[in-house]
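Trainee: predicted model, plus sequence, below.
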Amino acid sequence: MLHLSRKTDVWPRTRDRRAAYSAPSLALRCVLAASLGGFAALSLAPFFLTPLLFVAFAGLFRLVDQTRTWRGALLAGWLFGLAHFLVGLSWIAESFYVDAEQFGALAIPAVAALSAFLAFFPAAACGVAKSISVTGWRLLLAFAVSWTAAEWLRGHVLTGFPWNLIGYAWGVADEPLQAASVIGIYGLSFLTVLLAAAPGLCLREAAPPGLRRWAPLVIAAVGVLALWGFGAVRLAGPTAADVPGVRLRIVQASIPQTMKWDPRESQSILDHYLALSARPAPVQPTHIIWPETAVPYLIAEDASIRNAMAAVVPSGGALLSGAVRRVADFEERPALLNSLLALDPSGDIISAYDKVRLVPFGEYTPLRQVLPLQKLTEGSIDYVPGDARTVLAVPGLPPAGPMICYEAIFPSAAWRGGQPQWLLNVTNDAWFGTSSGPYQHFLAARVRAIEEGLPLVRAANTGISAVTDAYGRIRHSLPLGAVGIIDAALPAALGGQTLYAFFGDAPLALTMLLSLGLIAVSRRREATAPQPP
């Protein structure tokens, strides 16, 4: 428990200590911390109010700097994180209203509870930063290190949820995102916090007088320009050619989630996909791609459905479709797989990938024997994960790196079966309507393309479907809620691996360790320096 009654545990020392620790002052600081967290969320997709990023982190850094102990920093970070996730993850409530009668009442409590839990990660970042270094530039460096470490933990603890990492704020343009090819999204978060919080040094009472006071602001501005400049130079290079002999058709049918599993709509949904797939085109597609769980059938068990789908499969090509498969779990109980299947012109399944990273409470219920809850997806049977992230081999296509639904938010995937030459993300974001969720999801998938130096093909039931090149630049897209198709060539991969694809997060880890070492050396020198008489 936080001991808020202890003045030295929460907020800063000022010239007027009584005013600093009065109840109104504490309340105002709490409101400020929460407001700054909301500002940080508004710097992310789809809002991209980038100046608020600097207001949010410079302000949070200043609050942490002002606190006397780590407890006050912890409180400031938790309030910041609570508002940040309430605003940034508000789209999750949409999924509860798909079946409003059964789950609608849980929408607001679920988002609030999740936000309160996730807020402990920024809280820990602020508390740890304060405990490492008391103030000044050392605190800034410790703040960037601890924030990045907390984001990395959020992406791994309890299966991980690395949604809306702060580095995604640079999705406002293609150029600053290019740094992810070198340092990945976690490295971009480190750099982002360092630059966005630096102006907070200018607000310190102990800041040097005159122009030197504004040096951190100038350094932050130079850093942003350098980030943009690196991206501009990278994007100025020659564009990779398209893969010869491949023409893709991506189908976006925009089936509402309330209709998707209604048995009365099954045939019309299938007919809708078939009609969109069979549309004439100047250049006929070689491969057709449908989104996650496109049609409400057990395709693998129904030859008649596969035969109907085979009617639109191009000669010598394939139809790639998300589908549900029925299996048994390790205890021989009925279970489901969320799969990506490839069908040839005969209707035979020639390749398959099973989703490895499942959504807790969406596709399965953790601790089912203890928690009296049901998953949000249709039916009472849980999904089970596939064996491993494997490359999908389909005749006529380069090897693909499949990502089903929110697998696209996890960086640094290790593929079994070879190195993919393109990324394929099939998803059903109909759960989230026209909220901010689909925009944030699409941006995360684009950053995976930048990190790996691979083109991205995305088929989403209600959008956003798209084709990007290996730099994450959008070549073709269908907006959220649209019905239609994308006919496009498959962009080629870059000539070699990106630095991030080769090294992963190891350079970032080394940088963070060196930063902590620099802080330790500086504190030791300060402690052993002779004091003036």
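Mentor: On my side now, so go ahead.
Trainee: C-alpha from now on. contacts and neighbour counts both.
Mentor: Will do.
Trainee: got the contact list for the residue nearest to His84 when sequence neighbours are not counted?
Mentor: Once flanking residues are discounted, His84 sits nearest to Gly37: 4.2 Å by Cα to Cα, 6 or more residues apart in numbering. Counting by Cα atoms under 8 Å, 6 or more residues apart in numbering, Gly37 touches 56, 79-85.
Trainee: same deal with Val224?
Mentor: By Cα under 8 Å, 6+ apart, the neighbours of Val224 are Leu195.
Trainee: what ranges does the stretch 151-300 of the chain have for its strands?
Mentor: 242-252, 287-289 (DSSP state E, counting those that start in this stretch).
Trainee: now the chain
Mentor: Using DSSP state E, the strands of the chain run over residues 242-252, 287-289, 318-328, 334-343, 349-354, 400-404, 422-427, 456-460, 465-468, 474-478, 484-491.
Trainee: in addition, the following structure is provided for comparison:
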Amino acid sequence: MIFLAALIFGAISAFAFQPFGMWPLMPPAFALLADLVWRAPRMRSALLVGWLFGLGQFCVGLNWIATAFTFQAKMPPWLGWLAVVLLSLYLAVYPMLATGLAKRFGGSRLSLVLALGGGWALTEWLRATMFTGFSWNPVGVALVDIPLRDTTRLIGTYGLSGLLVLIGGAAWLLAKREWKPGAGIVAGAIVLLVAADLAVPVLLDRPSLPIRIVQPNIGQDQRWSPDAAKAHLDALVDMSVGGRTTPRLLFWPESAVTYPLDDQRPAAKWNVVGDRLAATSGLGADQLLLAGSEALNSSDGVNVTGAANRVFVLGPLGNVLGRYDKAHLVPYGEYLPMRPLLSTLGISRLAPGDLDFAAGPGPQTLTLPGGTKVGLQICYEMIFSGEVVDRANRPDFLFNPSNDAWFGRWGPPQHLAQARLRAVEEGLPVIRATPTGISALVDADGALLSSLPWKTAGVIDATLPAPRGPTLFATLGNLVPILAAMALLLAAIALHGRRRYSAT
């Protein structure tokens, strides 16, 4: 019975994430999980409870992955649902490890809660790190719309996840009439929230730059059509140069220009120059365009031997003023692991094209004409807490061009929620431009200033928000949540050991 309950509670907790945002479901889910682990008769039962809880949460929360397969004609749609389940079977190992730690050191209810909270934060960090990492939907992101999100300035997203687990555990302790430890955890959460509000860095003085974010509403089923490429580019240009305002910075989505804007083959030089001029036609002398496109590499000057997912900073004459190559690539989307074997089996990349992308060097800051600094993270890269900023050259804002057009209805709002936590963690505004939504402007506190709905064409005209000074997390990164998680585990071990010593 406890195993079925774990699976059901996990599945229900997924509705705390976007697009539903029913965050009050998450703390009770962890209260019930703590109770199930406590009642599990053996270690292997506790491990299975955690694995089933994670399986339910991931299968429901990641259902948007199945939608991606509907855009790949070479693979049947049912394979998408199989991929969701198979991925969830693996991801559920991390909650399983957390409940295993809780059972091992849960000699008392309090030590179980402390071990579960610390173990959950630590295993979420591991999930973001192991085997290239997949950190989508850390449980803390469910709190993005309430004040507790401010604590990520201090403890980061994985710390926020651990805090959420502790709050659920506190509810369980209070339900069991363990008033002091339950109230102590709640008081600790309040103190942490107050500390985060007192430690908020000041807003920095930066020039007020008018910006425009362009969302053309070009679906995944249309955007790679060669026959429609020019029409799509014309639509982007028209949306960029019209209106009553004259933006200084224009932001287009990931791969907005489906022509390659860089090509190492000499024979392609004039096509590339023409495409850059077409993309920047109508720009004023002091305007800049930040646009995503592919770049093609050639080792012999004749054949295409590689590619990169790139963002270009373009001037009004199509001149390239800066570039950034995506570093954290999506397995099966931008490259095919074990290509010789999988290609033989008829499995291909979900994104169009047969060439694997090459990874860029990592987070970079580009200095734009005028001195404003932009940090870039393309699409999927934005979900990795602590890995989005070049700390040696801190930017004034983050630009996250993305293609959520193949993420279904659930993926885009989940992606935006995670981008908002990056804003709070780093104290930096975030700009998101996507082809079908949700494009958005987020301030340095994670507040959603403006957004364009899913599957809607439009632009956001605004002024670039000011950044804050570096937060504690921006300075120390994931060292903070890792140390906090270890402290909780050590406290649980100490309580567990003291209880065992008292019993003897």
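Mentor: On my side now, so go ahead. Every value quoted in this text rests on a predicted model; they were computed, and no experiment measured them.
Trainee: most tightly packed of the strands of the stretch 151-300 of the first structure?
Mentor: strand 287-289 (a mean of 26; mean count of other Cα atoms under 10 Å).
Trainee: so it matches what in the second structure?
Mentor: Per TM-score structural alignment, the counterpart of strand 287-289 of the first structure in the second structure is residues 249-251.
Trainee: mind telling me what Ala466 of the first structure corresponds to in the second structure?
Mentor: For Ala466 of the first structure, the aligned residue in the second structure is Ala440 (criterion: TM-score structural alignment).
Trainee: which residue is the nearest non-sequential neighbour of the spatially most central residue of the second structure?
Mentor: Note on the second structure: the residue nearest the mean C-alpha position is Ile383, at 1.9 Å, using Cα atoms, centre = their mean. Take Ile383 of the second structure and drop its neighbours on the chain: the residue closest to it by Cα to Cα, 6+ apart is Gln418, 5.8 Å away.
Trainee: ok so, going back, the residue nearest to the centre of the second structure -> the first structure?
Mentor: Residue correspondence to the first structure (TM-score structural alignment): Ile383 of the second structure is matched to Ile409.
Trainee: hmm, its match is touching His441, no?
Mentor: Yes. In this structure, Ile409 of the first structure is within contact of His441 by Cα atoms under 8 Å, at 7.1 Å.
Trainee: what about Arg524 of the first structure, neighbour count?
Mentor: By other Cα atoms under 10 Å, the residues close to Arg524 of the first structure number 11.
Trainee: check Arg264 of the first structure too.
Mentor: Neighbours of Arg264 of the first structure using other Cα under 10 Å come to 10.
Trainee: mind checking how far the aligned residue in the second structure for it is from Gly322 of the second structure?
Mentor: Matched to the second structure by TM-score structural alignment, Arg264 of the first structure sits across from Asp227. From Asp227 of the second structure across to Gly322 of the second structure, the span is 29 Å (Cα to Cα, to the nearest Å).
Trainee: got a list of what Leu449 of the second structure touches?
Mentor: Contacts of Leu449 of the second structure by Cα under 8 Å, 6+ apart are 440-443.
Trainee: oh, that last question was meant for Leu235 of the first structure, not what I typed.
Mentor: Leu235 of the first structure sits next to 175, 471 when contact means Cα under 8 Å, 6+ apart.
Trainee: could you find the closest non-adjacent residue to Phe384 of the second structure?
Mentor: Nearest non-adjacent residue to Phe384 of the second structure (Cα to Cα, 6+ apart): Ser135, at 6.3 Å.
Trainee: quick one: that neighbour and Ser299 of the second structure, what's the gap?
Mentor: Separation of Ser135 of the second structure from Ser299 of the second structure (Cα to Cα): 35 Å.
Trainee: ok, those two, which is more surrounded?
Mentor: Using other Cα under 10 Å as the criterion, Ser135 of the second structure and Ser299 rank with Ser135 on top: 22 against 11.
Trainee: now the aligned partner of that one in the first structure: how far from Trp137 of the first structure?
Mentor: Here Ser135 of the second structure is matched to Pro162 in the first structure, going by TM-score structural alignment. Distance, Pro162 of the first structure to Trp137 of the first structure, by Cα to Cα: 28 Å.
Trainee: next one: Arg446 of the first structure
Mentor: In terms of Cα to Cα, Arg446 of the first structure sits 34 Å off from Trp137 of the first structure.
Trainee: ok, the two, which is more surrounded?
Mentor: Using other Cα under 10 Å as the criterion, Arg446 of the first structure and Trp137 rank with Arg446 on top: 30 against 14.
Trainee: OK, contacts around the equivalent of the more buried one over in the second structure?
Mentor: Using TM-score structural alignment as the criterion, Arg446 of the first structure maps onto Arg420 of the second structure. Taking Cα under 8 Å, 6+ apart, we find Arg420 of the second structure in contact with 144, 430, 442, 446-448.
Trainee: can you flag the buried ones in those?
Mentor: The neighbour-count test (16 or more other Cα atoms under 10 Å) marks 144, 430, 442, 446-448 as buried among the contacts of Arg420 of the second structure.
Trainee: a markdown table for those residues, including distance to Val165 of the second structure?
Mentor: What follows is these, written out as a markdown table (distance: Cα to Cα, whole Å):
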| residue | distance to Val165 of the second structure |
| --- | --- |
| Val144 | 15 |
| Val430 | 28 |
| Val442 | 27 |
| Gly446 | 22 |
| Ala447 | 24 |
| Leu448 | 26 |
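Trainee: distance from the chain centre to the lengthiest helix in the first structure, please.
Mentor: Counting by DSSP state H, the longest helix found in the first structure is helix 506-528. Centroid displacement of helix 506-528 of the first structure relative to its chain, using Cα atoms, centre = their mean, to the nearest Å, is 29 Å.
Trainee: cool, stretch 169-184 of the first structure as well?
Mentor: With Cα atoms, centre = their mean as the basis, the mean position of stretch 169-184 of the first structure lies at 13 Å from the chain mean.
Trainee: buried set for that stretch?
Mentor: 169-172, 174-184.
Trainee: same question for stretch 25-45 of the second structure.
Mentor: By 16+ other Cα under 10 Å, the buried positions in stretch 25-45 of the second structure come out as 25-38, 40, 43, 45.
Trainee: what's it aligned against in the first structure?
Mentor: The aligned range for stretch 25-45 of the second structure is 52-72, by TM-score structural alignment.
Trainee: what stretch of the second structure does stretch 110-118 of the first structure fall on?
Mentor: Matched against the second structure by TM-score structural alignment, stretch 110-118 of the first structure falls on residues 83-91.
Trainee: mind listing residues that contact that stretch?
Mentor: Around stretch 83-91 of the second structure, the neighbours that count as contacts under Cα under 8 Å, 6+ apart are 54-55, 58-59, 62-63, 65-66, 127.
Trainee: now, those residues that are in helices?
Mentor: Short answer: the contacts of stretch 83-91 of the second structure in helices (DSSP H) are 54-55, 58-59, 65-66, 127.
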